[in-house]
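S.K.: model this:
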Amino acid sequence: MSNMNIDNNVGALGITPPPVTTLGVQPNAPTLPAHINDSFDATTSAIFIANYGDNHRYIRDEERWLHWDGRHWNTDIKAQQLSDALEDMRNKLIANQSNYHLKEIAKKLANQRSLSQIKKHLESRNELSLLSYDCDSHEHLCALENAVYNTDTNQLVYDPVRIRPLFLTRRFPVAYSPDATCPSWEAFLRQIFCADEELIRFVQKAVGLSLSGKVLEEKLFFAYGSGANGKTTFFEVLNRIFGSFHQEIDSTILIKSKVQDQRLALENMANLRGIRFATSNEIPERATYNDMIIKQLCSRDMIAAKVVFKSVTPFMPTHKLWIRSNHKPLFNVHDGGMMRRICLVPFAYKVPESERIERFEDTLIREKAGILKWIVDGWKLYQKEGMKLLPESMKTALNEYAHECDSLKQFIEERYIIADYATTALKDFTANYNTWCKENNFRSSNARTLASELRAEGYEIAVGHGNARNIKGLGLIE
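M.R.: The predicted structure is shown next:
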């Protein structure tokens, strides 16, 4: 049995929710407001709020309605649930033959213009209004199909009375079961990770991190490997499990280009609000990471984002970023901020053609309850162990990756000797380096940047005659 605690008390949520009235059980006769001789809008709204208000909320800054279905808050597409509730209210008012004013309201509600008018009025009522930051604002909570999970305490709360006032609109579309298993999923992981139990354990913890809305690790999880290695299946399954906590972002914002699309970057960042599991697919060959964007997306710092036709809105990040690709983007290995962020997860296995199963994710997703428990167990492993120690396979892969990206080191190894007696002019070194970069599809650099990187590697830059700068310890191979 799992060591998951089940607690329906408010303390299990780690917050104190506001009081709740009903659970949406609609009376046969509507509750009436104190004054029914007010305007049509005011009276009708008051009746609606008294009888149906607990189950409906309007998010003003996003101009959309939410509806409580008894267990979850859902976006009310085209306000259909609101319309149904108003229709139900009208039928009950018609049945109430004792009050002239109520019968008049019921007649008006049959008119489409009056119905649209009352919907508009309900949007302005403070009792029903929220702002987007009122929703999904508890970083330690995540809604599941049958409960809410507190990642701070590892407790589950099942009581809808306690869940409704939290306004959790994102959820895993999977019910938690402490006894669920996922033997096919675990066999799949052993296959694609070459039975490397240390690597599998790390991946489980890394995925488990996305249960929490807290950014506990400023990491970029980079899933790399050539085709037919299980990457696509792995992410397709997880994307389905994470449900509305998952968001795909455009890979073009993650790489450098001659013309950066700032609007696209801001819009993609806006889509990350409230997300726990962010993914991006396929980086072009020989592309270079946009260091600034990567650092911003893999950080605890506030993100500035923008929705079309709206102002820039900052928010605190909750996501963990995964990139999957058949190609390794270049990055500045001399930038400590990038080096400490990148976690290269090697997908080294190649599934034999005879063993490939079309849409294998559809088979694995049958174990969704067990996979959710695997993710929860990964979160608990992270709480216990952290992830400071990388598996040996990841260390090796990252070192190889860093060397492939280290154009300066490769250039020196090819063109220079390293000796105490040697010296070379920084100006000549820079010119030779940029020519080499052009030939090898690396980005060129300037003397100032190269001098800084050379010093970081332990080389001394001395000023000689005429203020010419020379690199000590390097000599051009003749």
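
S.K.: use CA for all of it now, contacts and neighbours both
M.R.: OK.

S.K.: show me the contacts for His72.
M.R.: 164, 168-169 (Cα atoms under 8 Å, 6 or more residues apart in numbering).

S.K.: taking those one by one, which sit in helices?
M.R.: Counting by DSSP state H, no part of the contacts of His72 is found in helices.

S.K.: so which of those residues is the closest to Gly243?
M.R.: Thr169 (11.2 Å; Cα to Cα).

S.K.: quick one: contacts for the closest residue to the closest one other than its chain neighbours?
M.R.: What sits nearest to Thr169 in space, not counting adjacent residues and going by Cα to Cα, 6 or more residues apart in numbering, is Trp73, at 5.1 Å. Residues near Trp73 by Cα under 8 Å, 6+ apart: 66-67, 164, 167-169.

S.K.: make JSON lines out of those residues and add distance to Thr21 and neighbour count.
M.R.: Converted to JSON lines, the contacts of Trp73 look like this (distance: Cα to Cα, whole Å; neighbours: other Cα atoms under 10 Å):
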{"residue": "Leu66", "distance to Thr21": "18", "neighbour count": "23"}
{"residue": "His67", "distance to Thr21": "16", "neighbour count": "22"}
{"residue": "Arg164", "distance to Thr21": "11", "neighbour count": "21"}
{"residue": "Phe167", "distance to Thr21": "15", "neighbour count": "19"}
{"residue": "Leu168", "distance to Thr21": "18", "neighbour count": "20"}
{"residue": "Thr169", "distance to Thr21": "20", "neighbour count": "20"}
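
S.K.: now show me the structure for the sequence below, then we'll compare the two:
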Amino acid sequence: MHSSEDQANGLTEELLASGLPLEVHQRLRYREVSTKTALDLVGINATGWVVPMCSPGGEQYLHEGKPFFRFKPHQGQLKGENPPKYVSPKGGGCRPYFSTLMPANSLADGKPLRITEGEKKTDCLNHYGLPTIGISGVDAWTDKRVEPRQFIPELETINWSGRDVFLVFDSDVTIKDSVRASLYRLTDALSERGAQVFVVLLPCELNGDKNGVDDFIYRHGADAYRALERISRPACKSRGKGKNCSRKWWEPEPPQIHHKALTACTVLDGIYANRLNHGLYQWNNSHWELIKGKDREALKRPLHQWMDEMGWHKRGDSVIGSMVSEILARLEKTKWDCDGFMAFANGTLRQDIFTPGHKPNDSQTFCFPFNYDPESTCPRWHQFLKETLGADDLIRLLRAAIRWTLIPKQIDAPFTHELVFDVHGPRRAGKGTLSEVLQAICGGSAGVGLIRSQSFCNPNALHSLIGKRIALDPDASGHVSDPGVFNSISSNEKVEVKKLYKDADSARLGVVIWRFFNDSPTASGGGIEGMGRRIVTFRFEKSVTNPDEELKLKLINEAAGIFWWAWSMSDSEMNDALRNRGKVLAIREASIEAALERDHILRFSVSNPGEYKAAELYRLYSRWITEEGQHPISATKFGREIKKLPWVEHTKDWKASYYKTHQPTQQDLALHIGITIESSRSGDFNPPAEQTHQPNTPEPQSSTEAMSQASLVSLVSSSSEKKGREEELEKGEEQQRESEVQFRPTRPTSVPVYVDGHNGWTSPTSLIPKAGLIVLIDELGITHSVNAKQVSLYPPKTKQIHRPSNYSTQLLVQSLPELSHE
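M.R.: This next block holds a predicted model:
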């Protein structure tokens, strides 16, 4: 037995499912009744709900002096093979249903009316402003009180002459001959009374499920019903006159292709949606998913299946082709991924308010594959971060980066943070684990698009990123030949995209780029300096000797907790961390190193200070880049690129052009690649030693923000020799030298030179400028900037004098004004 509260809730749900919102329920006359009340009202010993049958004026119809009710027993209470769904008083005949929601004056002469089967369907149509009379069944417009095929007295009071009447029967009228026969008989009765009768064809669902008009409006909306009513066809047409007069009855299959397409579209809308020049999407009960292949072919299969259910058989190539064209045009939607909306497995977050369930009209093309759960935790994730990054400021910045990746963004506007996140380090250092975690919390292939260095020149590859949260390169390598597109994606500016079989288009991708690599991808071309301003580099320092083989799976299982860890960071915290990323020493050094690896012109300028003629400098560059295993760019392009560096001065006279390259400081490099730094005296750069949880040997922290000459050359050397170190790792070396983690000076080359006649020095180049500073390394491995006039490739004519061991401390570095040395 169900409690009265459960029964009341059941009736409420039933009315809601009939397209009747909660606010109108009180205006209706439905009520739950007990077995005793049901027995008294309709003579049935069962529980259920009843609705009184009343005249247009509100007076209840009577039977044998008692009020006339229609009764719907609760399921399973009536016995028999096919028990009735609804019951009226025995011997009482039929009564029409006039809804309390019917608009005023709807029965006035000449006004259109609808006739449908059932009280809830009648209420639904009237609620949406469509005046309707309800009958209890397809033949309930007549009963034994009157002659066969005559209206019951209650319907005879209506003036049908000159009135358009729309018959709205259930969708199975297309496949049930008996229902169509009833429709024809009702048409005759109405026509005899002067009405113009039309049939509104309701479609079944794609899977063949039947639709009553209330079901249809609940599923597809009142506007979709109105569209069907506008293409309703006459129930009967007369041809000829007198004895030659013939009648053509309404047929379920429309003769016009447009009517077929429009009818199909009312069902397909909400299941399929067309995004212009991007493709056909399908609703999968949580979000819209792009269908692979040709849109027209993808639509044909469900269309044929639905036509089978409708009993339509005229479908030649021209019919299907025309239908598909119109359907695709009608299914086109322009609004996608509503700003501030996020779909989860258990519901949708709309402007920070979570509600269970999902709606196609939210137009979300992505759904997180886990529940939205503010109580979820991720203890193993916190442990992983302490073991790999260690420092609290690095963890805070990573948290901000992940939150920025996850949050819904305004797709049709530039991003507030124009950032790309690079993660590099040796094998087994945690890069791959972080990559897998990002893919898990972004929904795998549903929210993650694959991007490679060569993808930035491929509109087809870029098209696949639309609707994703993240553009990820799990093993970045190669060469980015179009930095301009790279920069546009990071800024969410429009780029060219193209789907197969579609026209090329421009679109904002709305994704955040993450790249993971052992060896940094190179780049060249216009916009390379913009890349440096956008890239934030995280460096994973140490390989793990005994890795946990199940770590990735453990962290993936914490996806909901990791999401909430990032999501619970406030907007102001995230913005502060991202904007002040330059205050984190490890980020600055990693970003500068990555910029030097990526930009060979930048790397060349740092390693070759001095004064040169233009031709001389280009020859030096050509020899240097060839030694690096790359091809030199043209002299014109070289001149154009090196002039962009703020520490390079360019002058010219009537004889030649000249370049003077100064040795940049760390601040010069940081500012050039878009990292703003402040004085370390502010105390904001790095946490105290006791706040850093670093399992690996920490790097020595510099006492000033100006980078020493030795450290700068070390960065250049690290970027030049990184490939070689990674190749050693691939050959199976288990141990890495400390110098690979700490930026110790290493010898870029081994060209022997003489300083003031003393040997034991090496130079990074065999071309010695006539003036300016040149970077040299003494026999102890200490780096110095030496006046070029003191340097020679050849030994002096006199006997060589071996310098004392403390000679390097006597030859002080001639530094720029920005630098200070103790």
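
S.K.: any idea what the TM-score comes out to?
M.R.: The TM-score (TM-score structural alignment, normalised by the length of the first structure) is 0.72; 411 aligned residues with a Cα RMSD of 3.8 Å.

S.K.: still on that earlier bit, need the contacts of Trp73 of the first structure in a markdown table (columns: distance to Ala402 of the first structure).
M.R.: Shown next, in a markdown table, are these (distance: Cα to Cα, whole Å):
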| residue | distance to Ala402 of the first structure |
| --- | --- |
| Leu66 | 48 |
| His67 | 50 |
| Arg164 | 48 |
| Phe167 | 44 |
| Leu168 | 41 |
| Thr169 | 41 |
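
S.K.: number of nearby residues for the closest residue to Val480 of the second structure other than its chain neighbours?
M.R.: Spatially, and ignoring its direct neighbours in sequence, Val480 of the second structure is nearest to Ala523 (4.5 Å; Cα to Cα, 6+ apart). Neighbours of Ala523 of the second structure under the rule other Cα atoms under 10 Å: 22.

S.K.: for Ile371 of the first structure, same thing?
M.R.: So Ile371 of the first structure, with other Cα under 10 Å, has 25 neighbours.

S.K.: same question, Glu727 of the second structure
M.R.: Neighbour tally, Glu727 of the second structure, other Cα under 10 Å: 12.

S.K.: just checking, it is part of a helix?
M.R.: Yes. With DSSP: H, G, I helix; E, B strand; the rest coil as the criterion, Glu727 of the second structure is located in a helix.

S.K.: which residue in the first structure aligns with it?
M.R.: Alignment note: Glu727 of the second structure maps to a gap in the first structure; criterion TM-score structural alignment.

S.K.: let me see the contact set for Glu727 of the second structure.
M.R.: Counting by Cα under 8 Å, 6+ apart, there are no residues that Glu727 of the second structure touches.

S.K.: cool, and Ala278 of the first structure?
M.R.: Contacts of Ala278 of the first structure (Cα under 8 Å, 6+ apart): 246-249, 272, 319-322.

S.K.: where's the closest residue in space to Lys205 of the first structure that isn't next to it in sequence, which helix or strand?
M.R.: Leaving aside its sequence neighbours, Lys205 of the first structure sits nearest to Gly378 (Cα to Cα, 6+ apart; 4.3 Å). Assessed by DSSP states H and E, Gly378 of the first structure sits inside helix 368-385.
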